[in-house]
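Visitor: based on what follows, work out the 3D shape:
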Amino acid sequence: MNTGVTPKAPVPDIAAQITYAMRTMGVAPIPRNYELFYEAYIGSNPALTRELSALGSKATQEELDTLGEQYFGRHHQSRIMENVHSRIVTELDGLLGLLKQEQSSLESYNKLLGETCTRINNKSKNSAELLRSAITLLQEATGDTMAHGEKTVESVEQKSQEMAEVRKELDEYKRIANTDSLTRIANRRAFDEKLAAIYDGSFNLPLTGLVLADIDHFKKINDSYGHPVGDKILASVATVIRTNVRKDVFVSRTGGEEFAIIVDGNTPDEIMQMCERVRQALELTPFKNSRTGVNYGPITLSLGLCMANAAEDPGELYAKADIALYCAKNAGRNCSRQFEDGMKKDFTKSWLIYRR
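Guide: Just a heads-up that it's a prediction; the model follows:
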C-alpha cells in the first residue's frame, strides 16, 4: 500500500480510494475507522496493513476498535482523557462545596454580630452583664469562625494540589497523544493543530513557512532491507532534521516517510537555507550496519517550501507546499524547491484528508 516514491503521473484521490475500501468491507464511515484505513493505506505500519486485510469483508466494529487501540492507543487515550476530565469535575465540585461551607459560616458569623449589636443597644439590661455576655459570645464565635476558616484554607490547598496533579497527568497524556512513537517527534495530530493555528492571527504570515519533506526511494529501502531497517532509518532521519533546525521550529512526521516542518520568524531565503542544511546533513550521514557491514545509504530528502502569505488557508498552504515537494521530486530528488506560481499543479494531496 505504501507508494514510496512520488509518481510522475497524477495519482487517484487517496480519500476516494480509502472510502471505497471501507464501503467494500462494509465498514462504517466514521472518523476513527477512516484513520485506521488511512494508516493502513499509506503503509506506515505493515503489520497493521496485514491485520486489517486479514479481517476481510466481515470486520466488526469491535475488531476495528481493537486494532485501533493496539496500534495507536488513541481510543484508549480518549477514555483516559474522559477519566481525567471526570476527576477534574469531581475536584471542582469538592472545591465549590468547601467555598459554600465557608460562605455559610461567614453568614452565620455576620448574623451573630448583628444580634450581639442589637443586644448591646438594648438599654433595659445591666451594662456590665450585657458586655460580659457579648464578649464571651463574640470570643467563642470568632474562635470557631477562625478555626473553620483555617480548616477551609487547608482543604482548598489540598484540593489545589490534587488538581495540579491531575493537570500534570492531562498534559502528559496530551504530549503522548501528539508524539510519534517511532521517531519521538510530533505526529500528524500535532501537525494538524499547528497548521490550523497558522491563520489564527498569532503568526507573522510573511515570515512563516511550511516545509514538506519526503525520503527519496524509501519503498526501495523497505523492499530491499525490510521494515525494521526502514523504521531505524525513519528514526535517524527525524533526528537529523531535529538536530539541524532551531529548538523552537516545529518538526513532525505526518505519515510513512513524510515529514513536515513549520518555521516562524524567518524569511523565505533563510528557510531555504535551513532546508539545504537539513538536506546536506542527511546526505552526509552514514547509514551502515556496524555488525554486518551493509551500507543502506546514501539516504536523501526532497523538500518543498511554501510561505504562509502565499496561501489563504491551511489547506491551500499544504497543497502548495506539496506542489513544491512534487517539483523537487520531479527535478531529480535530493533538492529543495520553493512554491512559485506556474508550478505544475496536477499532483496535490488535500490537507483535509489528514483531518480527524
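
Visitor: make it CA atoms for all contacts and neighbour counts henceforth
Guide: OK.

Visitor: show me the contacts for residue 176.
Guide: Contacts for residue 176 (C-alpha atoms under 8 Å, 6 or more residues apart in numbering) come out as none.

Visitor: cutoff 10 Å now
Guide: Neighbour list for residue 176: 73-74, 77, 170, 184, 186-187 [criterion: C-alpha atoms under 10 Å, 6 or more residues apart in numbering].

Visitor: hang on, it in a strand?
Guide: No - according to DSSP: H, G, I helix; E, B strand; the rest coil, residue 176 belongs to no strand; its state is helix.

Visitor: before we compare anything, build this one as well:
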Amino acid sequence: MTDKFQNDGAQNAAILLKVAQTMAKLGIAPFPRNYELFYEALCGHNPALTRDAAALGNQPTQSQIEQIGVKHHLTGFTAIAADAIRADTARSIAAMSQTLNGGIAKTEAFAALLRDFIGRLESDPVAGMSDFADDAGRLRDAVSVFEREERAFAATMNETAAQLGNLRNDIETMRKASMRDPVTGLANRIAFAAKLAALYDDGNACGPAALALVTVDGLRALAESHGAAVAERTLKKLAPVFRKSVKKNDFVARLGTDEFAFVFHDVSAENAEAIAQRIRASVEDVQIALPNRTFTTQTLSLSTGIAMALTASGSADLFTQAELALRAVHVREKPGVLVFSAAIGGRTAKTYAPHAA
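Guide: Next up, the predicted model:
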C-alpha cells in the first residue's frame, strides 16, 4: 500500500500545478491571495467556493476575485475586507462630523439671535409693543427651526451610530469567520495553531493535555465516488458528533479535507485513548446516505494518533509526535488509535526530523 502521507503530498503537488495552470490560463495575477483562493477551490474543501470560482468565467477581474475571497472569509483577503470596513467607518465618521459641525453652527446662530433679543430688551425696556412683537415672532420662528434641526440632527446621529454598530458587527463576524471552517463550523487550522501554541505559553506544558490528530477513513473515496456535495453533507453530519464527544473546555478543529485535530485537557494517555475510541465508535454509527441508492448507506471510521503535552518539548514537537503516531496507524492499514511512544519515534526517525511540524 502506498503510504497515505506520500499520496497526500503527491495530491497536493498535483493541485498546486493545476492552480498555476488555471491561473495562467485565466490571466489571473500571481498574488498569494489568488493562489489561496484557487487552491481552496480546486481542493474541494468548500463546494460553495468551488462553484463561485467556476462561475468567474474567462479573464475575471481582480475585483471579482476579491469579492469571492472576502465572501468566503479567506485569510489572504482579510486585509481587503478590513480596508473596506475602515473606508466605511471613515465615511460614517466624516458624515457624522459634518452633521455635528452643521448643528453647532445653527446652535450658535440661534444663541446669537437670542442674545441680541435679550440685549435689546435690556437696553430699551420701554420699546414699543410692535417692536417687541416683531422680535418675539422672529425668535419664535427661530425656536421652531432650531427644534426641527435638532430632531433631524438626533436622527442622523442615531443612524450613524447604527451604521458604526453594523461595522463593528462586521469586524467581529470577519474575526470569527477567519477562525472557522466554512463547511463544518468548527475551528480551522489558524485557530488550531493558536490553541496549540497556547499549550506552551510559558515554555512548559500548561497541564496534562493530549493532542489527537484524526483522519476520517473513507471520506476521500466517498468524495471521489459520489461527489464533493456528498462529502460536504457527511462533514456536516460529523461536526456535531465531534462537538458532543468532547468536554466543554476541550477543542476540535478541521485541518484539511479529511483531517481533524482534538485537544483534550486534564487527561492521561489512557483517558485520551479511551476518548478517541469513543469518538471513533460514534463516527462508525453514522449512516451516510448515498445518492440514487435509497436502501444503501455507507459508514466511515477514524484513524487517530495521540501525543501527550507533558512528554513533548513544545507545540511543534507535540504535533510531530501525534503525526508520527497517526502515520503508524496508517502503516498498519487498519483504522484505530495509537499513542506516541519511544518505539514509534524510533521506527520513524529516519523519515521525520525531530521537532518538525
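
Visitor: tell me how the two chains score on TM-score.
Guide: The TM-score (TM-score structural alignment, normalised by the length of the first structure) is 0.62; 287 aligned residues with a C-alpha RMSD of 4.6 Å.

Visitor: related to what we said a few turns ago, could you dump the contacts of residue 176 of the first structure to JSON lines with neighbour count and secondary structure?
Guide: Listed next are the contacts of residue 176 of the first structure as JSON lines, based on neighbours: other C-alpha atoms under 10 Å; DSSP: H, G, I helix; E, B strand; the rest coil:
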{"residue": "73", "neighbour count": "15", "secondary structure": "coil"}
{"residue": "74", "neighbour count": "16", "secondary structure": "helix"}
{"residue": "77", "neighbour count": "16", "secondary structure": "helix"}
{"residue": "170", "neighbour count": "18", "secondary structure": "helix"}
{"residue": "184", "neighbour count": "15", "secondary structure": "coil"}
{"residue": "186", "neighbour count": "22", "secondary structure": "strand"}
{"residue": "187", "neighbour count": "23", "secondary structure": "coil"}
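
Visitor: quick check: the farthest pair among those residues?
Guide: 170 and 184 (18.9 Å; C-alpha to C-alpha).

Visitor: buried ones in the helix or strand harbouring residue 15 of the first structure, by neighbour count?
Guide: If you go by DSSP states H and E, residue 15 of the first structure is part of helix 14-24. Across helix 14-24 of the first structure, burial judged by 16 or more other C-alpha atoms under 10 Å covers 15, 18-19, 21-22.

Visitor: which stretches of the first structure form helices?
Guide: 14-24, 31-42, 46-54, 61-71, 74-121, 127-177, 188-197, 218-225, 227-243, 268-283, 314-330 (DSSP state H).

Visitor: packed most tightly, which of those would that be?
Guide: Stretch with highest mean neighbour count among the helices of the first structure: helix 314-330 (a mean of 24; mean count of other C-alpha atoms under 10 Å).

Visitor: the inter-axis angle of that helix versus helix 188-197?
Guide: Going by axes from the mean of the first three to the mean of the last three C-alpha atoms, to 10 degrees, helix 314-330 of the first structure is angled at 110 degrees with respect to helix 188-197.

Visitor: average offset of helix 314-330 of the first structure relative to the second structure?
Guide: By mean C-alpha distance after the TM-score superposition for the first structure, the fitted helix 314-330 of the first structure averages 2.0 Å away from its aligned residues in the second structure.

Visitor: starting at the chain centroid, how far to stretch 235-244 of the second structure?
Guide: 18 Å (C-alpha atoms, centre = their mean, to the nearest Å).

Visitor: now swap in stretch 182-202 of the second structure and tell me
Guide: 11 Å.

Visitor: end to end on it, go ahead and measure it.
Guide: 32 Å (C-alpha to C-alpha, to the nearest Å).

Visitor: circling back: nearest to residue 259 of the first structure among the helices of the first structure would be which one?
Guide: Once the helices of the first structure are compared by C-alpha to C-alpha, helix 227-243 is nearest, at 8.1 Å.

Visitor: the closest one packs against which elements?
Guide: Other elements packing on helix 227-243 of the first structure under the criterion 3 or more C-alpha pairs under 10 Å, 6 or more residues apart in numbering; DSSP states H and E are strand 208-215, helix 218-225, strand 250-255, strand 258-264, helix 268-283.

Visitor: residue 5 of the first structure is nearest to which of these?
Guide: Here helix 218-225 is closest among these (C-alpha to C-alpha), at 6.7 Å.

Visitor: output the contacting helices and strands for that closest one.
Guide: Secondary-structure packing of helix 218-225 of the first structure (3+ C-alpha pairs under 10 Å, 6+ apart): helix 227-243.

Visitor: between the helix it packs on and helix 268-283, how many degrees?
Guide: 140 degrees.

Visitor: where does helix 227-243 of the first structure end up in the second structure?
Guide: The aligned range for helix 227-243 of the first structure in the second structure is 228-244, by TM-score structural alignment.

Visitor: and that stretch against the first structure, how far off on average?
Guide: Mean for stretch 228-244 of the second structure is 1.2 Å (mean C-alpha distance after the TM-score superposition for the first structure).

Visitor: got it, and stretch 5-19 of the second structure?
Guide: Per aligned residue, stretch 5-19 of the second structure averages 6.4 Å (mean C-alpha distance after the TM-score superposition for the first structure).

Visitor: count the residues that sit near the closest residue in space to residue 216 of the second structure that isn't next to it in sequence.
Guide: Ranked by C-alpha to C-alpha, 6 or more residues apart in numbering and with sequence neighbours excluded, the top spatial neighbour of residue 216 of the second structure is residue 302, at 4.8 Å. Using other C-alpha atoms under 10 Å, residue 302 of the second structure is surrounded by 26 other residues.

Visitor: so residue 302 of the second structure touches residue 286, yeah?
Guide: No - applying C-alpha atoms under 10 Å as the test, residue 302 of the second structure and residue 286 come out as separate, 11.9 Å apart.

Visitor: returning to what we had before: tabulate the helices and strands packed on helix 227-243 of the first structure in a markdown table, adding columns for distance to residue 305 of the first structure.
Guide: A markdown table is the format used below for those (distance: least, C-alpha to C-alpha, whole Å):
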| stretch | distance to residue 305 of the first structure |
| --- | --- |
| strand 208-215 | 4 |
| helix 218-225 | 21 |
| strand 250-255 | 14 |
| strand 258-264 | 9 |
| helix 268-283 | 8 |
